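# With the sequence up front, the predicted model follows.
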Amino acid sequence: MYKTHTLKQKIKLFLLLLYPILITQLGMYSMNFFDTIMTGQVSKEDLAGVAIGSSLWVPIFTGINGIMLAIAPIVAQLTGAKQNNHVSYVVRQGVYLSFILAVLLCIVGFFLVDPILSLMDLEEKVRRVAKYYLLALGTGIIPLFIYNLLHSFVDALGHTRVTMLITLITLPFNLAFNYVFIFGKFGFPAMGGIGAGIASSLTYWIAALIAILIIAKFRPFASFSILKGWEKPNWPTWKEQLKIGIPIGFAIFFETSIFAAVTLFMSTYDTTTIAAHQAAMNFASFIYMIPLSISMTLTIAVGFEVGAKRFKDAKVYSYLGIGLAVIMAAIGGLIIYTFDYKVASLYSNTPAVIEQTTYFLFYAIFFQLSDAFGAPIQGALRGYKDVNITFFMALVSYWVIGLPSGYLFANYTELGPYGYWMGLIIGLAAGAVALMYRLNQKRTENEPIQQSL
């Protein structure tokens, strides 16, 4: 990051930060994307099993991993304030914290997988795939959490192309592992959806090892000596990160868990409906990587400007990011509407699954428009370290408004399973409105925006 003086310079810097983050996020989500597509080619039961497994994994992982995202605004503000000497210590303490959280998640998850799956009315094969898919993923949680912590540190320094490079290196490994373990190649047994979990875990290990190597050997990261001079774990430093990270994690958890809850409610329908829902949700989530990447870019840019006390510049970046996200959402909606059947055909060769997937995709057009407002605003507010209010807004918007309205639509109207998606639209829209109000409050707290030409 560096100081900019004109709107043109801000746009250029923002795009330079954004495109590697976008490629990174698309690449990382491609692992889940290809997991879903490739298991769908095995059977609809495997696809449904991965759907159930993912619905349990994603909100827990993203929620706890959200704590690691606190490193980004902390490091961004430290570098903006030219306090680079404190960065290394903060990151090392973050590594300790990420390791402990990963171990705790592994232990709790191991004992809760069976009881949770037994509560669902699932076919035996679907339950088996979901269970062992989750257990396979669990073997990669520790390197995944450490990688994401280091990933946030690298991005906060403005070197987003480095994490893009790591993703581009690891993605082919994931595809190869999927091919081997899902379909049973080179002497390995065909494991279907369970093989997708093994492939993802192995990929997490590779990504973490590459990140450690880069941080240890290459500039400017080596100059921070992150991997040298390990101090004892320090609770006050953890507390600072948890103070920012826990609200971020809960906000992300409440958003992602509503999608998981919808998938679990879908378990009351037949396997075809579960598979179609998962296919449509998987593609919509792939499109969501665009506003999510803009959100992460805003955290870095806004955090850097706030650390330097340039509040007007922080506001310019905020609205620049929101505007770009809305434009991209409109383009994404047009793509979904135009190519819905072709998209659905990627996930299954079963006509009934393809037909239902196209119906779900229609609803996806509208809730990804709401995400175009909500996600970037969350990123901007994280740059201010303003995270508590977003946590509360997420809780109310998604769980008090979104999920109950979806339940009503699904069970008391003719919409059926599509009613849950209508609830998602309502919840995401409510969240976007509330977040926009909070960001406007930030505008009144400091001097108004004056764009430089």
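Okay, I see it. These numbers were taken from a predicted model, which means no experiment stands behind them.

# contacts and neighbour counts: CA atoms only from here.
OK.

# Distance check, the nearest residue in space to residue 93 that is not next to it in sequence against residue 177.
Nearest residue to residue 93, sequence neighbours excluded (C-alpha to C-alpha, 6 or more residues apart in numbering): residue 233, at 6.3 Å. Counting by C-alpha to C-alpha, to the nearest Å, the separation of residue 233 from residue 177 is 36 Å.

# Of the two, which one has the most company?
The neighbour comparison of residue 233 against residue 177 (other C-alpha atoms under 10 Å) goes to residue 177, with 23 against 14.

# nearest spatial neighbour of that one, skipping sequence neighbours?
Distances taken as C-alpha to C-alpha, 6+ apart put residue 199 closest to residue 177, at 4.8 Å, once the chain neighbours are dropped.

# Against that first model, consider the following:
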Amino acid sequence: MKLKNYTSEFKNNLKLATPIMMGSLGHLLVGLIDDIMVGRLGPVELAATSLGNSLVFIALSIGIGFSFAITPLIAESDGEGDEEKGRNIFQHGLILMTILGIAVFGMLLFIKPILYHLDQPEEVVALAIPYYEIVAMSMIPLMIFQGFKQFADGLSQTKYAMYATILTNVVNIILNFALIYGIWIFPRLELVGAAIGTLISRIVMVVFLYIVLMKKQKFVVYMKRLQFHEIKIKTFKKIISIGFPTALQMLFEVGLFTASVLLAGTLGALPQAANQIALKLASTTFMIAVGIGVAATIRVSNQKGLNNFIELRRIAFSNFLLILIIMFTFSIAFMLFRNVLPWMFTDNLEVIEIASSLLIIAGFFQLSDGLQAVILGGLRGLQDVNIPSGITFIAYWIIGFPVCYYLGRVAGLGTLGIWIGLLTALTSSAIMLFFRFNYLSKKLIKEKNGLT
């Protein structure tokens, strides 16, 4: 097949993906803004936000991963032209996301004592605890927001969540300046101020998106609330059957990166701060891959609803090619500007030196990190989630974590060794997931043509 058959889809892919990218970057910027502002207080404070966010980020990955189940189901019903089916999926999904938000908040409070037993510097833990408690509360509005967002994404209406996250960041920046540093009538709360800013901005985000969706004619049918007799266990099970394995995929990956934070923390506050800087920068580019991945999910799900598997495969591969081109650009940028980017976070020369070395490895794994995220999106569009969950577990915990631990602690390479382990894990995941999608998409084409 000619290259043009794939590149011709770039415009359609980016039209869907760009608002999702912006929205995903917006979520990340909430934490990134916290880190940049808190980083000016000192490396210990920056390490504290890193530690506080480590467990929160795991919980966040579970919730967001679970919410991803809503998008392919909505997109498939949209491809079929069945609005009532879409309404039922959305309303059931929103109920589940609300329950999940409350459960995640409760879980984070329950496991808070773990922070005292992770072999982290005492001064870092002391600062991290109050920050952690408040940010944990923000999981409730964030999970409700995800329910609305993934529904709108499934209908290919990706711009509204982007508007909400832009507003969120404006609110967060204003509140952070006021509450971290103590401007005007506001007290200087430092890390606690950053956490309060995050909580309030996420409440604003979900309220804004709800109001927007309620006022748009396209969503009127879907926003009609379920009557009690319409609530079906079968629909909950359908969403959970996709959401739970998807949450595990996110958990396995984010869990490995969280483990890297904790491993770096055992080396001291400065290596942990450097690790946090490199992770934030790598996570920023990863949000681009998330956007392309959701676009792949939507477009693959639409073609699945139309039962057009040849187009499905072509569109999926166009997304794979697109992310490789984009991430190659970021790879070069990380390597060229590795000595400049850490200055956004701190002026501590030792932290900057460590972080710049990590950005070399981050540059290398841009390709595999982006590709595995988008392939997972394509597989999610096929509603193939169980085997990919097994693949990600093997890549991150059977292959990746032992390499991180051995090179980081045993071989004495420190944070550099940890990041070589991350590169190994992401590359393994990308290769195995590609083989899975290639096999499954070919199989579906053969079955439709009656060849098997």
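Done, it's in. In this text, all values refer to a predicted model and were calculated from it rather than measured experimentally.

# Superposed, what's their TM-score?
The TM-score (TM-score structural alignment, normalised by the length of structure 2) is 0.94; 442 aligned residues with a C-alpha RMSD of 1.6 Å.

# follow-up on the earlier one: so which strand or helix has the residue nearest to residue 177 of structure 1?
Assigned by DSSP states H and E, residue 199 of structure 1 belongs to helix 193-217.

# Identify the residue of structure 2 aligned to the residue nearest to residue 177 of structure 1.
Superposed on structure 2 with TM-score structural alignment, residue 199 of structure 1 falls opposite residue 197.

# and its match, how far is that from residue 81 of structure 2?
Using C-alpha to C-alpha, residue 197 of structure 2 is found at 41 Å from residue 81 of structure 2.

# circling back to that earlier point, specify the local secondary structure of the residue nearest to residue 93 of structure 1.
Classification of residue 233 of structure 1 by DSSP: H, G, I helix; E, B strand; the rest coil places it in coil.

# Apart from its chain neighbours, what residue comes closest to residue 206 of structure 1?
Using C-alpha to C-alpha, 6+ apart, the nearest residue to residue 206 of structure 1 is residue 170, at 6.8 Å.

# list the contacts for that neighbour?
203, 206-207 (C-alpha atoms under 8 Å, 6 or more residues apart in numbering).

# tell me which of those residues is nearest to residue 137 of structure 1?
residue 203 (10.3 Å; C-alpha to C-alpha).

# re earlier: across to structure 2, which of the contacts of residue 170 of structure 1 hold up?
Shared with structure 2 under both residues aligned by TM-score structural alignment, their matches' C-alpha atoms under 8 Å, the contacts from these are 203, 206-207.

# what's the closest of those residues to residue 447 of structure 1?
Using C-alpha to C-alpha, those come closest to residue 447 of structure 1 at residue 207, 42.5 Å.

# Near the closest one, how many other residues are there?
Based on other C-alpha under 10 Å, the number of other residues close to residue 207 of structure 1 is 23.

# With residue 319 of structure 2 instead?
Neighbours of residue 319 of structure 2 under the rule other C-alpha under 10 Å: 30.

# and what of the one 5 residues further on?
Other residues near residue 324 of structure 2 number 19, with proximity taken as other C-alpha under 10 Å.

# Kindly report the same for residue 229 of structure 2.
6.

# re earlier: reformat the kept ones among the contacts of residue 170 of structure 1 as a markdown table; add distance to residue 398 of structure 1.
Shown next, in a markdown table, are these (distance: C-alpha to C-alpha, whole Å):
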| residue | distance to residue 398 of structure 1 |
| --- | --- |
| 203 | 32 |
| 206 | 35 |
| 207 | 32 |
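
# dump the residue contacts of the match of residue 199 of structure 1.
By C-alpha under 8 Å, 6+ apart, residue 197 of structure 2 lies in contact with 171-173, 175-176, 179.

# again with residue 430 of structure 1
Going by C-alpha under 8 Å, 6+ apart, residue 430 of structure 1 touches 397, 401.

# Check the gap between it and residue 441 of structure 1 for me.
Here the criterion is C-alpha to C-alpha. By it, residue 430 of structure 1 lies 17 Å from residue 441 of structure 1.

# Check residue 291 of structure 1 too.
Computed with C-alpha to C-alpha, the distance linking residue 291 of structure 1 and residue 441 of structure 1 is 22 Å.

# same question, residue 120 of structure 1
44 Å.

# Comparing these two, which shows the higher neighbour count?
Neighbours per residue, other C-alpha under 10 Å: of residue 120 of structure 1 and residue 441, the larger number sits with residue 120, 14 against 11.
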